[in-house]
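>>> okay, predicted coordinates and the sequence, questions at the end:
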Amino acid sequence: MPKIPKFDFSKLKGILKLGKETKKESTPSTDAPSKEKPSGEKGIKGLLEKIKYFISTFWHRKVLFFTFLGVVVLIVAFGILLSRPKVPETFLSEGTQTVENLIISIPPGAFPYEKSFKVRVVPGNSVQGMVSSGNFVSPIYELIPNDGRYDMATLPIKVRYYFPSNLIGSNDSNALAFAGLSSDGKVYNIIPGSFIDRDSRGYFVEASFFVVPRWLGVVSVPGKVLQTGIQEVYRVVSAYPPLLIIPGSDANFAGYYQSSKVTPLSTWQGVFPDRSIYVYKYPLSDTKSYNYTRAFRTFQQSEPMQSPIVFEAERLAQELKRYSNVQFDVLAHEVGGLILYYCLAMHPEIKNIRKVAYVSTPFYGTNVVDPRLATTIYASKPSAAALLYSLPESVVATIQGYLKSYIEAINIYYSDILPNSELLKRLQYLPYRTDIPTIAYMGNTPPLSIDVGGSLFEKFYPELTLNLGDGVVTRNSARLPYMTLKIFNGSWNDFYSSEPFIEEIKKFFAFEIPEIPAYKDDTFAERVKSEKEKILERFITSGSTESFYVDEWKIGDNPYIKFLRTYNYPGTQVAVYGGIVYTADEKGLYVAGTRVWEEFVIGLKETIEGVSYGTQRKVYYRKLADTVTFEQTPADDFIATKDYAIFAKPRDNNKIDFVDNTGNVLVTLQGVYGRVIYDGNELLFVTNREVYRYFYGIKYTAPLGLRNSYDITYAIVADDYIIATTRAYGLLVFDKMGRYACVGEGWIGNLGLYRSGNFIVAVGDSFITLIDFSARRIHRIVEDVAGIVYDATVWENKIYLMTSEGLLIYKIG
């Protein structure tokens, strides 16, 4: 191999040197005279010759030439790279990271395995070809998982974007929302539940999601303003009660359409053309404005249970009070049903609700909103999951999409409707509003042809099992014990538009326009309290614990209770007189299972020498074949005897007037709801605060203290003591001097108290308790009775339980 000569870099200086010396060395001398050229021309020509010579020299030394050329190219390329703007990006697995104005937070344990993401701003030229960026007011961010899998998290991932305040215009605006782009970048979907807030850095919009989208950004709808509260959709001058719709996550249920070009429309107008239609609007899926967010934050600071459902329930209560002169029939769906129920239970003073229909309302929660369960199937390939869970591959893929979309649609409400959530536990202790006729409805078919019956998933998702659930609720979760449940063909988001359901809801909300009575001057004045009443009306702030012995039994083991038989009688109410069993429901009155009266019957109970019940227009006393009729009046409760009727009528300032059928006020008690009870010996007027023995004119007031307050639900007299149940499932015992003791709180049934021989029977929604009061002994029956208890009564030594499984009869003593 020929040896390459080394190049002497010191010669480079000489090569580049300008002047005649270099030329003389390379050109032979001559004595011939030459014509002198201008100096400028000689300089340019000389420079060109030197450049030519320099290049020629480099070319002959090829290694040096290419080395020099490579260095120049590298310098130029490096300069270009330095001049290009750097793409902002960050990496995170857990915790919080920032990319420009975007903050993303992944809570610890969000994924059950090691997982990280690269988050970067998508360069502007890469955005072209995606969805039109005209609606986006932020950069588009790309989220790239290290394993390439866009799985579902078990905890919500939060994103926040700071924006200039001029993008919203006002603090009631909800014009901004996070949106995720489809995998091909051509479509974007708003992430439900975004909200607008502000901190020391400025305004921001924030959202939560469980499945990380590939691309993410913030979109704007200029001029949009959040609307909340009861909104009038359709007005008609009519005597029929208006219909109030309270929707859930299914926007179609409201049937509500609004545009700046047309008047608001509702599909329910076609069902109820003679009624005005109202919709209660709240931002379940819409972006929450700054003012709404601030109100929610203030509520969370003052309320131990920081629940959006409780927050909305309080706002709904304010709205219903604002419309106190309007009597509504209410149709509530899914989450909207929970908001309504909590509102009515916590505010018994709200009396402007005539009837309520709860549609697919998860009173005991729903598993389809649990992301922990969803991750077991979402992360699987449909083909693998089909084999593992014994399901068709197409069903697996559909389940994956349905669970993701439902959980995202519920957004921050998801934790409230998980089974055994704090909200639902608390809801079980709230008093029933039995003064409002109520029915629960559900479907029998999961949506999208899903059916997990016969698979391993049936245990996890009964809501997705044919004939057990409708996609959100099951038969066990769709109603509370005192409610009648009706089931229709279809899923939670479509059966309500079926013809059978529409006919049923028309029937339930049917209204007979009352005749206008002749004018009558109201001349009676409020009765002045006697000195005796003033002495007995007091709050007792001290008490002692009453000693009771408690034994725990199963029904079959306890010697004092014996199951006799079951009758398959229809109804949800029961009363017995003369050994004849009366039952009742919205279809009529039944005697020994045979319908004898076809009309919506309410308030069936035992009265003095007979039974009492009512309809929309009349109140009836019945003893065998004899009946006496009185005019019905708006009241929380009533009772009829052969000589008179008594009504519990609420009034302002948390007081209840107990009036007879002539309008005479018998007594006024403190409280927000009232009840008239015949305990087998005497009449009791009961509110949540007081008990009044009508025949003796003696009043007892429940204690109210800083730590404990006792809301009474039922009461009877035993051995000259007042025995009362409380909303907290306890017993209050008053002696005739008004002193009290509390016992058994947390496990005494509060639906009713019934005396049979030496025992008092406390009835709950699925259990009974025997109380031997004279012996101070409680027989706690820990075994549930068959079915859910709607109502109860006693006759002689038998207790009759009206349940979802029929009429159960037990012998006591």
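Nice, I can see it. Here the structure is a predicted model, which means the values were calculated and not measured.
>>> rest of the way, CA atoms for contacts and neighbours
Will do.
>>> in the strand or helix carrying Gly40, what counts as buried?
Using DSSP states H and E, the element containing Gly40 is helix 39-60. Neighbour counts over helix 39-60 (16 or more other C-alpha atoms under 10 Å) mark Gly46, Lys50 as buried.
>>> report all helices and strands that it contacts.
Applying 3 or more C-alpha pairs under 8 Å, 6 or more residues apart in numbering; DSSP states H and E, we find helix 39-60 packed against helix 10-16, helix 62-83.
>>> C-terminal to the last one, what's the next element?
Next helix or strand after helix 62-83 toward the C-terminus (DSSP H and E): strand 89-92.
>>> name the next helix or strand downstream of that next one, please.
Using DSSP H and E, the first helix or strand after strand 89-92 is strand 95-99.
>>> which residues does that next one contact?
In this structure, residues lying in contact with strand 95-99 by C-alpha atoms under 8 Å, 6 or more residues apart in numbering are 88-91, 103-108, 119-121.
>>> how about that strand: buried residues?
Gln97, Thr98, Val99.
>>> can you count the residues close to Thr67?
The number of residues packed near Thr67 is 10, by other C-alpha atoms under 10 Å.
>>> oh, I was asking about Glu334
Counted with other C-alpha under 10 Å, Glu334 comes out at 26.
>>> next one: Val596
Val596: 12 neighbours (other C-alpha under 10 Å).
>>> so it makes contact with Thr583?
No. Checked against C-alpha atoms under 8 Å, the pair Val596 and Thr583 is beyond contact range at 10.4 Å.
>>> let's bring in a second model and compare:
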Amino acid sequence: PGAFGKQKVLKITRLSDEERKLYPDVFVGDLYRVEFADGVDEFALKPIRLKYYFDAKYLRGENYNNLTFAYATEDGGYRIIPGSMIGKDERGYYVEAFTYHLSVFGVVLRSAGFQKHGIRLLREAVNSSGPAVLLVPGEDPTFEGVVKDNNIWETIFPDRTIMTYEYALYEPRSLAYSEMYRSFIEKEGRRSFIDFESDFLSQEILKYSQYEFDILAHGTGGLIVLRMLQRHPEVNNVRKVVLLSTPVQGTNVVNPLYFSSIFYGKDPEVLEDIFGIEWTKLKMLTLHIRNLIDTLGEVVQEILPDSQLVKELREFARNDVEIVSICGDTPPYGVDVSGTELERFYPEFVKGRGDGFVSIQSCRVGKVEQLSGNFYDLYSREENVAYIRKLLKYEVQVFSGFRSDDYEEYLPSKNPELSEESVQKVVEAKETKGTELSVLPVKILFENFLERIRSLELSSYLSGALVGKEVYIATESGVFAWDKKVFDKKIEFFKKVEDYASFVDEGDIFIVDNIGIKKYAPFPLVGDISDALITRNAIIYARVVPGGVRYYLFRNGAEKLLATSPGTTVRMKSENGNYLLITDGEVVAIGSDFKEKGRVLSSLFGEKVKIVDASFKDDAFYILLNDGSIAFVSSSRSETKNYGLTVPKKVLNFQGRILVVYDGVILDLSAGKAQRFDRGIIDVFLGNEGLFIVFDEKVRVSVEEWRLSKD
């Protein structure tokens, strides 16, 4: 509704086999000619939604974007419709897209590509104290700076960590990606791709909470950043934002009404007589506008000057983030509509006022600057690059030494069962420097040391464990023995303990052993329990209280306070006969006799450093920190290494090897080597001959068995 000035009837015709031969063979399935029944071609004022059902055999997988809508061009070629989405309903799989004009349409099968969505690390500057530079591109893909195997931004900021935010503005969208967007629409009650991506970007930045960011955004990418800051005040690790050609107040360039009325279907030579602008430049102007409208699709409606999103951005107020908005002063292709009737409609094409996408008025937010250049080269001109580098400069932090010679900030928190001997041991561990060779490898080598054996897809994942020869996986709906559901209820506290696993359901303890799952005993605890580790004869459980975490031991019908730790998050695990009690502020090792064997505070590594996970081997701790560093702490020495890996997840002791898990990387610390994976890692648990890795497949998860390579 509202796409045309009057009601229009569409005529849809399937092309015959003979007609089909006139078009490229990249199309799969039938081709359809969509035209107006009255024979009058018009450019729509609002996007027209197209939907095409295809054979399921063409779908590579729910996370692959190998199918897209396309239309045939007059020169015998075809053009991809940006932002095509895959869906599924009662009729089957389909591709949908938005267009403003009619043509011959079909579906194109591309080489299978895994959907990219989220922050990707381009280069880690391990020794830099400066904020990471995050690139958020918009309509122009060259802004990402990729030149063969290199990236120009790494040259511009040689001492900074460089990341980029990948999302499908103009790329085809996989089924999983499309369903995420549809869920957002259903939740919000409106369509807003920009707000959808702003929410996702906020989640990504919060995942990288150990970083401070300087954000460099172009075009519509800048709107995603602004909306992220506006909608998510909890994002507080952004220092500066530099916007380039971002239509904060909207842009007229992509207004379908203007384009339809002035340019669509008009002869450029006739327009030259009307507007007094050389026809070749008018032709380039027409192509520029149409390409932008085609690229943005339904997003066009969000960036018009009177859109709801633009109106809400007028209330933008984040004084904690420095924002600089930069506009160019020269429209592309030598176009200048100054002094013509077009100036009233397109101030973005007036030389000295606009850059072909925004004008100096429409980019206003924060501090506004106008530099030489147009929409396509504003960010690459040498003088502009120097200015951007100056805007994002930072002061090098100088280490001023420890606060006291006594290392008081490293003393353990008070514990009712911590002996003086134990306290002395902890203090000595912090003060002793150690003279032997480094325990942690000086460097790591990336090579594949794991091989995939089998894979399983599930709708959700909570925890996993290998018990005997059976793989048990706890999900939000129950427990699976690999792909067979064996317990059809939601459970809590699923953990591997020694050679069995345990969990709780509706007030009962269940044990999982070589025989299977059996009810073991009533669960005797009530109240707000943050985590619990259940053995055959005792329960260790944790409660988060003001000031920290309290661990209790329930055994023989009685409970007692086992330990206290600073922190707000808690996890517990069983490992080689020991129990590790881990908060973000401290790790405590407990023996099988429930006596303390050691503890380490996070403050040993710095004021803002948090503990993510830990392992305890040979009376020494291997501790994973939130900045990605690995720490080794024993009674005789402590050392820390950072290998430039981000988003730390977990530490495992596998057959004497210390394995460290990051989002997309597993590091074998004992061998000094690491393996990269093409998907985000949710969790890893141990097998007999290797690992079970749980991958994030966006909508679902995959559990895969990987074994050590024989070579």
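That came through, no problem. Note that this is a predicted model, so its numbers are computed, not measured.
>>> can you pull the TM-score for these?
Overlay of the two chains. TM-score (TM-score structural alignment, normalised by the length of the second structure): 0.55; 409 aligned residues with a C-alpha RMSD of 2.5 Å.
>>> coming back round to it: name the residues contacting each of Val596 and Thr583 of the first structure.
Leu589, Tyr590.
>>> returning to what we had before: for Leu265 of the first structure, which of the helices and strands packed on helix 39-60 of the first structure is the nearest?
With C-alpha to C-alpha as the criterion, Leu265 of the first structure lies closest to helix 62-83 of these, at 57.6 Å.
>>> next, the angle helix 39-60 makes with the closest one.
Helix 62-83 of the first structure and helix 39-60 are oriented at 100 degrees to each other (axes from the mean of the first three to the mean of the last three C-alpha atoms, to 10 degrees).
>>> helix 62-83 of the first structure maps to which residues in the second structure?
Helix 62-83 of the first structure corresponds to no residues in the second structure, going by TM-score structural alignment.
>>> report the central residue of the second structure.
Gly118 (2.9 Å; C-alpha atoms, centre = their mean).
>>> alignment lookup: that residue to the first structure.
Checking TM-score structural alignment: Gly118 of the second structure goes with Gly229.
>>> its match contacts Tyr278, doesn't it?
No. Taking contacts as C-alpha under 8 Å, Gly229 of the first structure lies outside contact range of Tyr278: 9.9 Å.
>>> about what we covered before: closest to Asp274 of the first structure out of the helices and strands packed on helix 39-60 of the first structure?
helix 62-83 (71.9 Å).
>>> give the residue farthest from the middle of the second structure.
Asp273 (51.2 Å).
>>> nearest residue to Thr564 of the second structure other than its sequence neighbours?
Closest residue to Thr564 of the second structure apart from its sequence neighbours, by C-alpha to C-alpha, 6 or more residues apart in numbering: Arg550 at 4.5 Å.
>>> can you count the residues close to the one you found?
20.
>>> could you check which helix or strand contains the counterpart of Val326 of the first structure in the second structure?
With TM-score structural alignment as the criterion, Val326 of the first structure lines up with Tyr211 in the second structure. For Tyr211 of the second structure, there is no enclosing helix or strand under DSSP H and E.
>>> and Tyr211 of the second structure, how far from Ser325 of the second structure?
23 Å (C-alpha to C-alpha, to the nearest Å).
>>> try Asp55 of the second structure
47 Å.
>>> show me the residues around Gly443 of the first structure that make contact.
Contacts of Gly443 of the first structure by C-alpha under 8 Å, 6+ apart are Ser360, Gly469, Asp470, Ile487, Phe488, Asn489, Gly490, Ser491, Trp492, Phe495.
>>> tell me where the longest helix sits in the second structure.
Criterion DSSP state H: the longest helix present in the second structure is helix 279-296.
>>> for that helix, name the packing helices and strands.
Using 3+ C-alpha pairs under 8 Å, 6+ apart: helix 279-296 of the second structure touches helix 256-262, helix 268-275.
>>> pick the most deeply packed of these.
Highest mean neighbour count among those (mean count of other C-alpha atoms under 10 Å): helix 256-262, with a mean of 17.
>>> now do that one: distance to the chain's middle.
Centroid displacement of helix 256-262 of the second structure relative to its chain, using C-alpha atoms, centre = their mean, to the nearest Å, is 37 Å.
>>> didn't Phe213 of the second structure look like it was pressed against Leu134?
Yes. Applying C-alpha under 8 Å, one finds Phe213 of the second structure in contact with Leu134, separated by 6.5 Å.
>>> Val122 of the first structure -> the second structure?
Using TM-score structural alignment, Val122 of the first structure sits opposite Leu15 in the second structure.
>>> do the same with Pro447 of the first structure
Match for Pro447 of the first structure (TM-score structural alignment): Pro332.
>>> contacting residues around that match?
Asp355, Gly356, Asn374, Phe375, Tyr376.
>>> so what corresponds to the fourth one in the first structure?
In other words, Phe375 of the second structure. Structural alignment (TM-score structural alignment) places Phe375 of the second structure against Trp492 in the first structure.
>>> would it be right to say that its match lies in a strand?
No. Going by DSSP: H, G, I helix; E, B strand; the rest coil, the assignment for Trp492 of the first structure is coil, not a strand.
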